[in-house]
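In: sequence first, then the predicted structure, then my questions.
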Amino acid sequence: MADSYDVIIIGGGPGGYVAAIRSAQLGMKTAVVEREHLGGICLNWGCIPTKALLRSAEVFHYMQHPAAYGLTLQGQAGVDIAAVVKRSRGVSAQLNGGVGFLMKKNKIDVIWGEAAITKPGEIKVGKPSKPAMQPANPAPKGVLGEGVYKAKHIVIATGARPRVLPGIEPDGKLIWTYFEAMVPPSMPKSLIVMGSGAIGIEFASFYRTMGAEVTVVELLPQILPVEDAEIAGLARKRFEKQGIKILTGAKVAKVEKGANGVTASVVDDKGATQTLSAERLISAVGVVCNVEGLGLEALGVKTERGAIVTDGVGRTNVPGIYAIGDVAGPPMLAHKAEHEGVICVEGIKGLHVHPMDKAKIPGCTYCNPQIASVGLTEAKAKEQGYSLKVGRFPFMGNGKAIALGEPEGLVKTIFDAKTGKLLGAHLIGAEVTELIQGFVVAMNLETTEEDLMHTVFPHPTLSETMHESVLDAYGRVVHV
């Protein structure tokens, strides 16, 4: 007889394991099926290890400029890439073990293998297949394995994988995805980064800081395409000042491999071609949802543009089957997946839930300088017919930023001129990925400009730039 559960979640990434914990908290018998590693791509090969790499790059940057802080450094600062990678992998391993502990603490069964939904309420788990870029981990001790399992509710949280372009397929040696870019056996002297979204820009920033020559190729006219154009423009100037070469309105049309390098033919939007050579190429042109092999077509589960269609609280068109996280479509962010998972299982339990408002999900890019945003860009707000009041405040006018030696940055706020509603906030500069949540809270509380102007911000902090930007939108800025 098949083991039976209230909820089975396919996928143990941020969305899956958080949904499982909330399900268990609500008193439902819960299991997670995982084929590779608890914590998913984010914890093992994405968000967390890349931040560890970027932290090493940040420290190295400061080591190269001690005089700016009145310090001296005996000897020359250097990079031990093996040690940098080892630290990054150690951080991921620690957190991976932590997720396993949380499963045990919350009495959640872990089923090791690859799942397919044979019919609503039933899944079959087989041996893990070898993932495209990384061998599957061995099954941890004390977990369940192959077999048939039943559940009243099945939640799909299988995530996404790197998009592969025909003719530029990653080979693990010369052409990399983020998997290989996180564990280089040696430091390449030169790199081509194809794509300027968050993943591409973070790796461009890391490798340039570590000393590599980096060229970024972006198909669209603007790098960081989802960001406000003004912020993206400032970012480009900073990146180019650091020595990153940027080609926009251009695509990599062809790649030829050599013994220890690649040659890329790049075509711009006017049809002109140029040739770039580098030791390695990183393909960062987006991701595709992991929908294959789940049995969705036979079940009639609706998909659109490669993602599973849901109703805002995780329900698909087939009763008893749900989807959360990357596999349910953009924005493909870990924090979106986590919150989506909570909404989904609370709805399953019968609690009153509100569909996620994707307009209030913050986005962060951990390059140097950091970039963070929430809500509408200025262009999008105008497209939607709003009359705007826009505020800006430079880090140069902030005492804490100057004391930190980080005076280059900007906070931009966008308000509806008629109602005072905060429509969007866009930041570039030191630690803005930590500042953005203040604006996210404000938007969720439907805070107006008056509320923000009368809020007392602590001094001296970078957060004062947020206050001054609001003041600037209404002609009351103080420190510029």
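Out: Structure received. On a predicted model such as this, the values are computed, not experimentally measured, just so you know.
In: contacts, neighbours, all on C-alpha from now
Out: Fine.
In: so which residues of the stretch 301-450 of the chain form helices?
Out: Remark: helices assigned in the stretch 301-450 of the chain by DSSP state H, counting those that start in this stretch are 334-349, 378-383, 399-404, 432-444, 449-453.
In: of all these, which one is nearest Val217?
Out: Minimum separation from Val217 across these (CA to CA) falls at helix 378-383, 23.5 Å.
In: for Ala77, grab the count of nearby residues.
Out: 12 (other CA atoms under 10 Å).
In: returning to what we had before: looking at the helices of the stretch 301-450 of the chain, which is buried most?
Out: The highest average neighbour count among the helices of the stretch 301-450 of the chain, using mean count of other CA atoms under 10 Å, belongs to helix 334-349 at a mean of 22.
In: list the contacts of it.
Out: For helix 334-349, the surrounding residues in contact (CA atoms under 8 Å, 6 or more residues apart in numbering) are 14-16, 18-19, 22-23, 26, 42, 153, 313-315, 322, 324-326, 352-356, 361.
In: same check, this time on stretch 72-91
Out: Contact with stretch 72-91 is made by 44, 48-50, 52-53, 56, 60, 63-64, 66, 182-187, 210, as judged by CA under 8 Å, 6+ apart.
In: ChimeraX command for the buried members of the residues you listed?
Out: In ChimeraX, this line selects whichever of those come out buried by 16 or more other CA atoms under 10 Å:
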select :44,48,49,50,52,53,56,60,63,182,183,187,210
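In: return the subset of the contacts of stretch 72-91 lying in helices.
Out: Among the contacts of stretch 72-91, DSSP state H puts Asn44, Ile48, Pro49, Thr50, Ala52, Leu53, Ser56, Phe60, Met63, Gln64, Met182 in helices.
In: quick one: the fourth one from Tyr178, how far?
Out: Translated: Thr50. In this view, Thr50 and Tyr178 are 9 Å apart by CA to CA, to the nearest Å.
In: what about versus this one:
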Amino acid sequence: MNDVTGEADELYDVIVLGAGPGGYVAGIRAGQLGLRTAVIERAELGGICLNWGCIPTKALLHGAEVARAVRSGAEVGILAQAPSVEVSALVAHSRRTADTLAGGVGALLKGNGVDILRGTATVADKGRVRLEIDGRTRDLAADHIIVATGAGPRSLPGIVPDGSTIWTYRQALVPDEIPESLVVIGSGAIGSEFASLYADLGSKVTLLESLDRIMPGESPEVSALVTKSFNRRGITTMSSVRVESVDVVGSGDGGATIRTSDAKNGEQTLTASKVLLAVGVAPNSADLGLDRFDILDKAGFVTVDSLGATGVWGLYAIGDVAGGPCLAHKASHEALRCVDAIAGVRREPEPDDWREWVPRCTYTTPEVASVGIDVAAAKARGHNVATARIGFAENGRALGAAETEGFARVVVDADTDEILGASLVGAGVTELIASVVVARTAGVPASVFASSMFPHPTRSEILGEAMSAALGRPINSL
């Protein structure tokens, strides 16, 4: 049924709903290709990632890293007083970082001839968008509509964030003070990062996970090392735990009581100054008019092909709203290939395993980075697996920096010389994983990767050595 009557107020080639890392990249690329484009955003340019996720979190984590470096300086002969954290200044640094980049997004869109429309949009019909701005309605038309509305934090039944005692990531990014104690529910990337961050800032942190290990999306080998590292730093980790309830004590001044249960210990009661709910995200697909097209799965994600097409004429979806992994760089990548397909610049679909080659980075201490599949998955698929693990304790740069915790694991098919995956744990590994991604994208065999020249002394050498070891020719390890 068509809800729109009459002529459109404005005609476009492309309309993008949402200005996060998927939406604004789609808008910029469409503008570059000469398409008349509008991007509609009801909140901040840059979306959750830039304003309330990836960027401000990393700014806070940098402050925590500085505090940790000061505390550990004695290991390399630098003696200093125990650092104190001025929370307001740290939060201000985080907000300045986000605001600077958000301003840059606006400039990039305008510089590429893209109209930025502020308001709430719904897909009124094929090729039609209804925009609400300050109580006024505009009807827009476009041959191509790209939904890039992202996702928001999930809740648990009966546990509702109140913004004061029970937090989502938004409140965790702008604390008035560092809580004496913090219980984090969920140990995915968001939960683990905040657990690591607040532990470094001085909170007594407990990290809860309903599955059998923390960071369940990573390999058991990675999870085990991070668990030991967290425990050594004073972070209590509890897996296979069900959270039954969270009750705010009084008006919240008394913190919260968290009731849990597990098969081994039965029911337990924890207390904390604050509780952070970090149990994943849910797609922002409601109230967009998409239900009329029968393109939403049971969880509310938009069903699309590898180029973002929904199967409905002129309607596409990219980023978190189109399914996981819910990562900013995945959204931006999808934006480029979707718009290029719309413009006829490319037609070929992505390979079936493209989602496995979205790099995963978690900015805890130690950092975690992985891509592709692990040893168990490779064997299950029938590969003749060659693998090697090299520890950072064997790397000169890491030794000199007194950052030897962690390792690099690579997985190779011994018959085809194909790189199947890599997992890294340690300082700076989120910067290293890109070389594996580039090699895989370019079709570089493992033997060629191993023969490449890695600068010395750098942490990057660990990947070259691991790849050589997997092929049976290690130089600096046994």
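Out: Cool, got the structure. Keep in mind that what you see is a predicted model, and the values were worked out from it rather than measured.
In: what TM-score comes out when they're superposed?
Out: Superposed pair, TM-score by TM-score structural alignment, normalised by the length of the second structure: 0.95. Supporting alignment: 464 aligned residues with a CA RMSD of 1.4 Å.
In: among the contacts of helix 334-349 of the first structure, name the buried ones.
Out: Judged by 16+ other CA under 10 Å, buried ones among these: 14-16, 18-19, 22-23, 42, 153, 313-315, 322, 324-326, 356, 361.
In: inside strands: which ones of these?
Out: If you go by DSSP state E, those have His153, Tyr322 in strands.
In: tell me the contacts of Val288 of the first structure?
Out: Residues near Val288 of the first structure by CA under 8 Å, 6+ apart: Ala160, Arg161, Pro162, Arg163, Gly306.
In: that one corresponds to which position in the second structure?
Out: Correspondence of Val288 of the first structure to the second structure, assessed by TM-score structural alignment: Ala282.
In: how many residues are close by the aligned partner of Phe457 of the first structure in the second structure?
Out: Aligning on TM-score structural alignment places Phe457 of the first structure opposite Phe454 in the second structure. By the measure other CA under 10 Å, the count of residues near Phe454 of the second structure is 16.
In: excluding chain neighbours, what is closest to Phe454 of the second structure?
Out: The spatial neighbour of Phe454 of the second structure that comes closest, neighbours along the chain excluded (CA to CA, 6 or more residues apart in numbering), is Glu461 at 5.5 Å.
In: give me the number of residues near that neighbour?
Out: Residues near Glu461 of the second structure, counting by other CA under 10 Å: 20.
In: test my guess that it contacts Arg397.
Out: No - Glu461 of the second structure lies out of contact with Arg397 (CA atoms under 8 Å); the separation is 9.1 Å.
In: which residue, other than its chain neighbours, is closest to the residue nearest to the spatial centre of the second structure?
Out: Nearest residue to the geometric centre of the second structure (CA atoms, centre = their mean): Leu327, 3.9 Å. Setting aside the residues directly before and after it, Leu327 of the second structure is nearest to Asp320 in space (CA to CA, 6+ apart), at 7.1 Å.
In: export the contacts of Val288 of the first structure to CSV and tack on secondary structure?
Out: Putting these into CSV (DSSP: H, G, I helix; E, B strand; the rest coil) gives the following:
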residue, secondary structure
Ala160, strand
Arg161, strand
Pro162, strand
Arg163, coil
Gly306, coil
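In: and the furthest pair within those?
Out: Greatest spatial distance in the contacts of Val288 of the first structure: Pro162 and Gly306, 13.3 Å, computed using CA to CA.
In: compare the two and say which is more crowded by neighbours.
Out: Between Pro162 of the first structure and Gly306, Pro162 has the larger neighbour count (other CA under 10 Å), namely 18 against 15.
In: so where is stretch 212-230 of the first structure in the second structure?
Out: Mapping stretch 212-230 of the first structure onto the second structure (TM-score structural alignment) gives residues 203-221.
In: now do stretch 413-421 of the first structure
Out: The aligned range for stretch 413-421 of the first structure is 410-418, by TM-score structural alignment.
In: repeat that for stretch 9-25 of the first structure.
Out: Aligning stretch 9-25 of the first structure against the second structure (TM-score structural alignment) gives residues 16-32.
In: so what does Lys110 of the second structure match up with in the first structure?
Out: Per TM-score structural alignment, the equivalent position to Lys110 of the second structure in the first structure is Lys104.
In: and for its match, the neighbour number?
Out: As a burial measure, Lys104 of the first structure scores 13 neighbours (other CA under 10 Å).
In: on that earlier part again, in a helix, the match of Phe457 of the first structure, correct?
Out: No - applying three-state DSSP, one finds Phe454 of the second structure to be coil, outside a helix.
In: quick one: the residue nearest to Phe454 of the second structure from Ala398 of the second structure, how far?
Out: In terms of CA to CA, Glu461 of the second structure sits 10 Å off from Ala398 of the second structure.
In: again, but for Gly63 of the second structure
Out: Going from Gly63 of the second structure to Ala398 of the second structure by CA to CA gives 21 Å.
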